[in-house]
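Undergrad: After the sequence you'll find the predicted model.
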Amino acid sequence: MSGYEIRAPLRGWLLVLACLSAVALVYASVVPLHYQPLAFDDAVAKFGKTPWLNLSLYQRADWVANALVVMPIGFFAAGAVSFARGRFGLLRVWGAVIAVVLATMLLVFGIEFVQVWFPPRTVSQNDIAAGCAGAILGPFAWPIFGAPLLAAWARIQGASLGAQRRQLVLRLNLAAYLMMLIVYSVMPLDLVLSSGEWHAKWASGRIQVIPGGEAFRWLQGNGGWSDLFSLFMSGVRIVPVGFLAWLCLSAKWQRLLVFGVPVLVEALQLPVFTRYASVSEVLLGWFGGMAGVVIAMNRQRLWGWNRFLILRLGVVMVVVAGIAVGFFGGAERWADAKEIAAGVDSFFSAPFVKYYYGSEFSAGSNFAGKLLTFAVLGAALANLFGYGRERMPVLGYVVSIALVLGLGVVIEVTQIYLVPLVPDAADVIIYAAGAAVGWKAWAIGMEATELRIGEL
């Protein structure tokens, strides 16, 4: 089976993803859904006076985010039209890509025009320019990122079972993880462009050159639990790098990635204003990478311990405890009667409307953080119920779904009574999606790392 034959059936799915990205962009662009009647002629006149805004350093991240949220449309659409073959195949592909760019730009203008009816949305030439940039960059990102990943997947599908296939799966996962880690590290690309902005970043404490300075400030009462959690995650995020590198790369490349990636991540975050660059995070990243290597070296022994139900259950409980700390650690006090009533009234608001009240980057980070957190829980539940079987039993899925949804509801209801937490019933959808990602990741990991119950 050729790579083309493997990829071609995905064309429809890529087109569906492009359409879903467009629908999501339109919805996100009109929240918080405060429609204000306005005559069409008046709307046209108002749109014709759309201003160009002088954005400050603190608004630059949102401007970049406006470009990034448009890119998936062109990215997936370019993938869907990139299968043409024959004498004029390449010409047809470029023609389709140009059509995708123009259609996406038209959508950007249309969205900005529609926003005239939805205050307090800001209508500006800046947003139009950012959206058009995203419309252009999206299709051109496909041959750089999408096509190579699709080709790698084709090689995996065509590889024979055994060591060759496992190596390809592991290297693809490592490359994808490194790509996501690097992209996340430079988001939202609000780059520091002047000496004054460098000074502002330094003064805001976003550059830390003294190891352990964050923990020292926390002991003095100048930091919160979120600061310690951020430090902890700076080590955890490198664990998969060490783990995957040991399984599929030579010793030279293992050392390069374990010790080089944490330095690279912090170096990339240095010129990004809203990101923190810290020597402490480099050190913790090294520790996390080495921990990943140790876990990979002893994976069979650790997997043997996994046969004990009490241990698997303990992992789930630790993850749930971590979720509780992460979600409730920012609470400052109990809500009063008026605040509780307001939380109850807004509990069933339109999906994800509350993400509007903040920056685009903070909304995206919040969404991704919740998704990944529950992906960890999903993997822990898959391990709990799926151990000793080729796949999770139906009962395991039923119980896991009930636990995830129940925990999600408890979290959101509890947030009604805690200030300044924001309850939102729609977040339960994110939690369920994250758990599903965790279940799938666990199944892939079992195959790629050769952890088979019958071999122990």
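TA: Everything's here; your move.

Undergrad: C-alpha from now on. contacts and neighbour counts both.
TA: Will do.

Undergrad: quick one, strands of the stretch 201-350 of the chain?
TA: Residue ranges of the strands in the stretch 201-350 of the chain, as given by DSSP state E, counting those that start in this stretch, are 207-208, 277-278, 333-334.

Undergrad: Mind putting those into CSV with distance to residue 79 and mean neighbour count?
TA: As requested, the strands of the stretch 201-350 of the chain are arranged in CSV below (distance: least, CA to CA, whole Å; neighbours: other CA atoms under 10 Å):
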stretch, distance to residue 79, mean neighbour count
strand 207-208, 39, 18
strand 277-278, 35, 24
strand 333-334, 49, 12
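
Undergrad: For residue 367, find the nearest of those strands.
TA: Shortest distance between residue 367 and the strands of the stretch 201-350 of the chain, using CA to CA, is found for strand 277-278: 22.4 Å.

Undergrad: let's bring in a second model and compare:
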Amino acid sequence: MSRNESNSRSLLWLAALAYTAFVIYGSLVPLEFRALSWDEAVARFGAMPFLKLGIGSRADWVANLLLFIPLTFLWMGALAAGAGRARTVLMTLMLIPAATAWSLGIEFTQLFFPQRTVSQNDIFAETLGGLVGVLVWWGTGRRFVEWLQSWQHIHARAALAERLAWVYLAGVLVYNVLPLDLTISLVEVFHKWRDGKVNLIPFGRLPDDAAYALYEIATDALIWTPLALMWRLDGTRNAWRVWGMTLATAAVLEVMQLFVYSRVSDVTDLFTAAAGAALGGWVGSRLATREASAGQAPPWAMWLPFTLTAGWVAALLFVFWFPFDFRTDGAFLRERLHNFLTRMPFEAYYFGTEFRAATEVLHKVLFFIPLGALLAWFVSRLRWTWRGFGTFLSLVLIAVTSVGIVVGRLAQPDKNPDIMDIVLQWLGGLLGFVMIRIILSRKVRAAQPRKHMVSRHRTMNRIKDHA
């Protein structure tokens, strides 16, 4: 087995184990255990109902189906990647019944956690999802492994940016079809129109509060900024083409949302996408021309990223602390801190729809990506001897900002912070920092051979002159 194959196999094992832990935790959160006798649990499991799927429960059924597709797909990769057909067939014959057994075990365990709903529908959906995951591996597994291995050979900034753009677009697509209550019924689409879930008036459905309205506009715009940024960094598209591609993508997804029953199709999203695309294209253009103008920047320009970082931290405090209704009495703060520390991770995300949970996660991550990106920009302007120290301080600053925001939200009665908010915000900042550092470092490395050749050419000329 080659080194690339070994690395891909290890990555698939890690992904399979991590996703399995996610499935277990997500199926049992908020982990409020209630003891049952074995006989009672078996009796309840035997009387498990088959629920009628209406428009409201359709999303849960589809979510359970989709939950198990990556599970068996990743385990097929961990157990059968690079193996022959006989081993792949054997793993298939093992994983399909294992997925059914896994589903039965999860549903049975959920009986001891009363806030979870147990039904035959879930078992059927999860088993079907497990089967689909195995079939998807048979159809695309080899190409998927080759795709993983090819990431190790990407050295050009343009190729990396292009790949990251399409991976990010896949995530945006998934987000835009949540909570998966899909419909192709024209009657249901008409009901959606009648219920006011289709808005053709720009900015006609914004909250009355100006700050909340600004928050919604900013988050909707920021969703599209990374996509435009990475498409611009590809180097083959100018800013106007990137802006048009991003806006066209947003329009297509907005049309798709017509067939997601609980989502609001709003023409305002096109305006926010246009703004986000313009911002991403502008930042991408600045990064693309950074090398050409590096020697022409005035001394004060070195501190520009740091100044923008301070401004963005102030913006984060405003967004997450508004309307600043802090309470400082000791009893309230002690109770809030106790509940915060004793609550299970992601418990605050459990109450509500899958779309709300995904939105909260996305907002926490997206707002901190610019913070990490600005710090990476600042670090890239430091001398080589200071960059390691600058990186350490940047990651500490991201963590301190995240903790400070959550502490402030604990002092506000209407906020409901989760301990995972700190992790998600820090990961968002880390993602922005790493992405910009990789892009800038690869760009510099790509330019080094040319500089070396110029230096060598000048040296040869001096030797000839002295001769």
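TA: Alright, I've got the coordinates. Please read these numbers as outputs of a predicted model, since none were measured by experiment.

Undergrad: Mind checking the TM-score on these two?
TA: Aligned and superposed, the two chains score 0.83 in TM-score terms (TM-score structural alignment, normalised by the length of the first structure); 442 aligned residues with a CA RMSD of 3.5 Å.

Undergrad: about what we covered before: tabulate the strands of the stretch 201-350 of the first structure (a markdown table), appending distance to residue 45 of the first structure.
TA: Below are those laid out as a markdown table (distance: least, CA to CA, whole Å):
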| stretch | distance to residue 45 of the first structure |
| --- | --- |
| strand 207-208 | 46 |
| strand 277-278 | 46 |
| strand 333-334 | 48 |
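
Undergrad: To which residue of the first structure is residue 439 of the second structure aligned?
TA: With the correspondence set by TM-score structural alignment, residue 439 of the second structure lines up against residue 445 in the first structure.

Undergrad: Tell me how far that match lies from residue 150 of the first structure.
TA: Distance from residue 445 of the first structure to residue 150 of the first structure, counting by CA to CA, to the nearest Å: 19 Å.

Undergrad: More neighbours: which of these two?
TA: The residue with more neighbours, out of residue 445 of the first structure and residue 150 and counting by other CA atoms under 10 Å, is residue 150; that gives 18 against 15.

Undergrad: check contacts around the more buried one.
TA: Each residue near residue 150 of the first structure by CA atoms under 8 Å, 6 or more residues apart in numbering is listed here: residue 7.

Undergrad: Now name the helix or strand holding it.
TA: Here residue 150 of the first structure sits within helix 147-158, counting by DSSP states H and E.

Undergrad: How about the secondary structure of the counterpart of residue 35 of the second structure in the first structure?
TA: Applying TM-score structural alignment, one finds that residue 35 of the second structure aligns to residue 37 in the first structure. Using DSSP: H, G, I helix; E, B strand; the rest coil, the structure places residue 37 of the first structure in coil.

Undergrad: rewinding a little: average distance between the helix holding residue 150 of the first structure and the second structure?
TA: Its match in the second structure and helix 147-158 of the first structure itself, once the structures are fitted together, sit a mean 4.4 Å apart by mean CA distance after the TM-score superposition for the first structure.

Undergrad: The stretch 1-150 of the first structure: helices as residue ranges?
TA: Secondary structure of the stretch 1-150 of the first structure (DSSP state H, counting those that start in this stretch): helices at 3-7, 10-30, 40-48, 60-68, 71-80, 89-114, 125-141, 147-158.

Undergrad: Nearest to residue 204 of the first structure, out of those?
TA: Comparison of the helices of the stretch 1-150 of the first structure against residue 204 of the first structure by CA to CA identifies helix 60-68 as nearest, at 16.2 Å.

Undergrad: so where is that closest one in the second structure?
TA: Under TM-score structural alignment, the counterpart of helix 60-68 of the first structure in the second structure spans residues 58-66.

Undergrad: Mean distance of the matching stretch to its aligned residues in the first structure, please.
TA: Comparison of stretch 58-66 of the second structure with the first structure after fitting gives an average deviation of 3.0 Å (mean CA distance after the TM-score superposition for the first structure).

Undergrad: List of residues touching that stretch?
TA: The set of residues external to stretch 58-66 of the second structure that reach it, using CA under 8 Å, 6+ apart, is 121-122, 125-130, 179-182.

Undergrad: swap in stretch 442-456 of the first structure?
TA: Outside of stretch 442-456 of the first structure, the residues that reach it under the criterion CA under 8 Å, 6+ apart are 166-167, 169-170, 247, 300, 303-304, 379, 382-383, 387-389, 391.

Undergrad: show me where the stretch 151-300 of the first structure has helices.
TA: Along the stretch 151-300 of the first structure, the stretches classed as helices by DSSP H, counting those that start in this stretch are 163-186, 195-203, 213-219, 225-236, 239-248, 251-269, 279-297, 299-305.

Undergrad: Distance to residue 100 of the first structure and mean neighbour count added to these, as TSV?
TA: Shown next, in TSV, are the helices of the stretch 151-300 of the first structure (distance: least, CA to CA, whole Å; neighbours: other CA under 10 Å):
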stretch	distance to residue 100 of the first structure	mean neighbour count
helix 163-186	24	17
helix 195-203	37	14
helix 213-219	47	15
helix 225-236	38	17
helix 239-248	36	24
helix 251-269	31	19
helix 279-297	41	22
helix 299-305	47	14
